[in-house]
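# just the structure for this:
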Amino acid sequence: MRVLISADMEGVTGVSGVADVRPGEPEYLLHRKQLTAEVNAAVRGVLARHPGAGVTVAEAHAAFRNLLLPELDQRARVLRGGPRRHGMLAGLDGGADAVIFLGYHAKAGTAGAVLAHTVSGAVIADVRCQGVSLGEIGLNAALAAHLGTAPVLVTGDDLAAEEARRTVPGVHTVEVKRALGASAADSLHPALACELIEAAVPAALDARDRVLPPRFDGPVELEVDVHRPAMAERVLLVPGTERAGGTTVRYPAPDYPTAYRLVELVAVLGLAAS
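Alright, predicted model coming up:
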């Protein structure tokens, strides 16, 4: 059994605003500690069900450098830094049986969700594959499925959990907080959040064959809405892209992994125009 834990940060219990997840801010260290604790809870859950499992943690927030490594469970390996192949799901190239999305958040435009965004809140307003709107939960679930890995568990606020169940039927969820707004949350005690995550992992792994993630086989028509026309103009420098509106760029990707990489590139190019 091989399990990847993709560790984002906005969906960690207690996180309720940008300053909580931004390096250099006073509250960041506190929430780094909780992120590490929730990751450790997931590691314990995996190894309780499959003692011989290989567990890899892929840092998946901001510059992919957030976990407190001395406090990380020593039985797990960790992937840090970027850019890197498959972004938030780096590590799936070697194969895995299941992936856990820990500390995830709802997609851009989700009313009332804590820190909702898709890849880059400063750049991207929406992403559509074959006309289907997807946030990071859907985009990463589809990539995992393409690579033969089942996304089995999503942790975050209640609206992220609702999105996960809608987008990935059969996935298990843990709600560590209730969203009260873009920068407000009713959170569980940190220790209780960890207990719930650890307890949820074994059943989620057992049910991996019943998960139905979105799949995009063959060519994929990708559309990305950005916030400003100048951002779209930057993206149009990529060969094959075309404008589908003032702030919408279309790209006919030959396959889903290429579409996924293009979304990451849109985020990078768009920031140059912000």
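
# only C-alpha atoms from now on, for both contacts and neighbour counts.
OK.

# biggest helix in this protein, by residue count?
With secondary structure taken from DSSP state H, the chain has its longest helix at helix 28-49.

# immediately after it, which helix or strand?
Moving toward the C-terminus from helix 28-49, the next helix or strand (DSSP states H and E) is strand 54-59.

# what packs against that following strand?
strand 2-7, helix 28-49, strand 76-79 (3 or more Cα pairs under 8 Å, 6 or more residues apart in numbering; DSSP states H and E).

# and the strands in the protein, which stretches?
Under the criterion DSSP state E, the chain contains strands at 2-7, 54-59, 76-79, 98-104, 124-129, 132-133, 150-157, 172-181, 184-187, 220-226, 242-245, 248-253.

# to compare against the first, here's the next sequence to fold:
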Amino acid sequence: MDKMIRIENLTFEYTDGDRVVKAIDNVSLDIKKGEFVAIIGHNGSGKSTLAKHLNAILIPTSGKVFVADMDTSDIENTWAIRQVAGMVFQNPDNQLVATVVEEDVAFGPENLGIEPKEIRARVDEALKNVRMTEFAKKAPHLLSGGQKQRVAIAGIIAMKPQCIVLDEPTAMLDPRGRKEVMDTVYRLNQEEKITVINITHFMEEAVNADKIFVMENGRVIMQGTPTEIFKEVKKLKELGLDVPQMTELAYELKEEGLDISSEILTVEEMVNKLWP
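Below is the predicted model:
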């Protein structure tokens, strides 16, 4: 089995007063083990609703979601699915439960019934992985936003998930905190081979993904590599989405008549194209 996530004709509806809202509309997609996937779309596009289906917080109205071949709509699978796919939310303050960092990271493994000696090892390893070892004895409320989010991620990886789902994890952070968190996530994907699904509205966070899914009105309307997605500057702008700054610059230069590739994503690529 090389698929971590398999979504088949997923539809999710909820009632808002007298009307029925279709938040997810017949979505099918696959995510392979070890992939780094970004899901982008403006507010209300359905991306966070989709994320909540990936560890059985929400159950499909129709269609199926499989996590490591386990059907999320089978309640007997819920516990096992949440061990496979850990979820990191937008506000780290909502995920931190203890008064000391290392106790917070230990909370998940304790709930799994892991023996104390193994918990100790997992906490140390998780804090090392997110580069927060020196803060083990600190109170979470004394940390910066980026540091809190890294502790929240440590709490998830201490449970040894195969997959981490991040629901706009940097939305409330400043640029420095955002970089701290994304550097951590990229490293976990590359070095620990953890499958990462990042729901984001920051296009720079999607540049290094293996694959991007673009959502609009509860549907996946574009999918491909970052180069394939971001060269569609006009289409993305029509959807109300930004593109990476260097892609935008290349697009504007091309519009002005300069012979330059529309497939530029980073500063390095821009420099190499202009001064080969």
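
# can you calculate the TM-score here?
Scored against TM-score structural alignment, normalised by the length of the first structure, the superposed chains reach a TM-score of 0.31; 124 aligned residues with a Cα RMSD of 5.0 Å.

# can you say which of the strands of the first structure is packed in most?
By mean neighbour count, with neighbours taken as mean count of other Cα atoms under 10 Å, strand 150-157 ranks first of these at a mean of 30.

# how much does that strand deviate in direction from strand 2-7?
30 degrees (axes from the mean of the first three to the mean of the last three Cα atoms, to 10 degrees).

# helices and strands around strand 150-157 of the first structure, which ones?
Using 3+ Cα pairs under 8 Å, 6+ apart, strand 150-157 of the first structure is in contact with strand 98-104, helix 136-146, helix 158-167, strand 172-181, helix 190-206.

# kindly reformat the ones you listed as JSON lines containing distance to L79 of the first structure.
Listed next are those as JSON lines, based on distance: least, Cα to Cα, whole Å:
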{"stretch": "strand 98-104", "distance to L79 of the first structure": "14"}
{"stretch": "helix 136-146", "distance to L79 of the first structure": "17"}
{"stretch": "helix 158-167", "distance to L79 of the first structure": "24"}
{"stretch": "strand 172-181", "distance to L79 of the first structure": "24"}
{"stretch": "helix 190-206", "distance to L79 of the first structure": "21"}
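
# what is the subsequent helix or strand relative to the helix or strand hosting D183 of the second structure?
If you go by DSSP H and E, D183 of the second structure is part of helix 175-192. Scanning forward in sequence from helix 175-192 of the second structure by DSSP H and E, the next helix or strand is strand 195-200.

# which residues in the stretch 51-200 of the second structure form helices?
Using DSSP state H, counting those that start in this stretch, the helices found in the stretch 51-200 of the second structure span residues 78-84, 101-111, 116-129, 145-157, 175-192.

# and those helices: which comes nearest R219 of the second structure?
Closest approach to R219 of the second structure among those (Cα to Cα): helix 78-84, 24.0 Å.

# what helices and strands are in contact with that closest one?
Contacts defined by 3+ Cα pairs under 8 Å, 6+ apart place helix 78-84 of the second structure against no helix or strand at all.

# tell me the buried residues in it?
For helix 78-84 of the second structure, the neighbour count (16 or more other Cα atoms under 10 Å) marks 78, 81-84 as buried.

# which single one of those residues is nearest to I156 of the second structure?
Q83 (9.0 Å).

# how close does the closest one get to V21 of the second structure?
30 Å (Cα to Cα, to the nearest Å).

# thinking again about what came up before, got the buried residues of helix 78-84 of the second structure as a markdown table, with distance to I164 of the second structure columns?
Conversion of these to a markdown table gives the following (distance: Cα to Cα, whole Å):
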| residue | distance to I164 of the second structure |
| --- | --- |
| T78 | 16 |
| I81 | 12 |
| R82 | 10 |
| Q83 | 10 |
| V84 | 8 |
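
# now, the most widely separated pair of those residues?
The most widely separated members of these, counting by Cα to Cα, are T78 and V84 (10.0 Å).

# what's around N189 of the second structure, how many residues?
17 (other Cα atoms under 10 Å).

# isn't it right up against N129?
No - with contact defined as Cα atoms under 8 Å, N189 of the second structure and N129 do not form a contacting pair (11.3 Å).

# just to revisit the earlier point, which one of the helices and strands packed on strand 54-59 of the first structure lies nearest to A253 of the first structure?
When those are compared by Cα to Cα, strand 2-7 sits nearest A253 of the first structure, at 24.7 Å.

# report the angle between the closest one and strand 54-59.
Per the same axes, to 10 degrees, the angle that strand 2-7 of the first structure makes with strand 54-59 is 20 degrees.

# just the element for M215 of the second structure, please.
strand 211-216.
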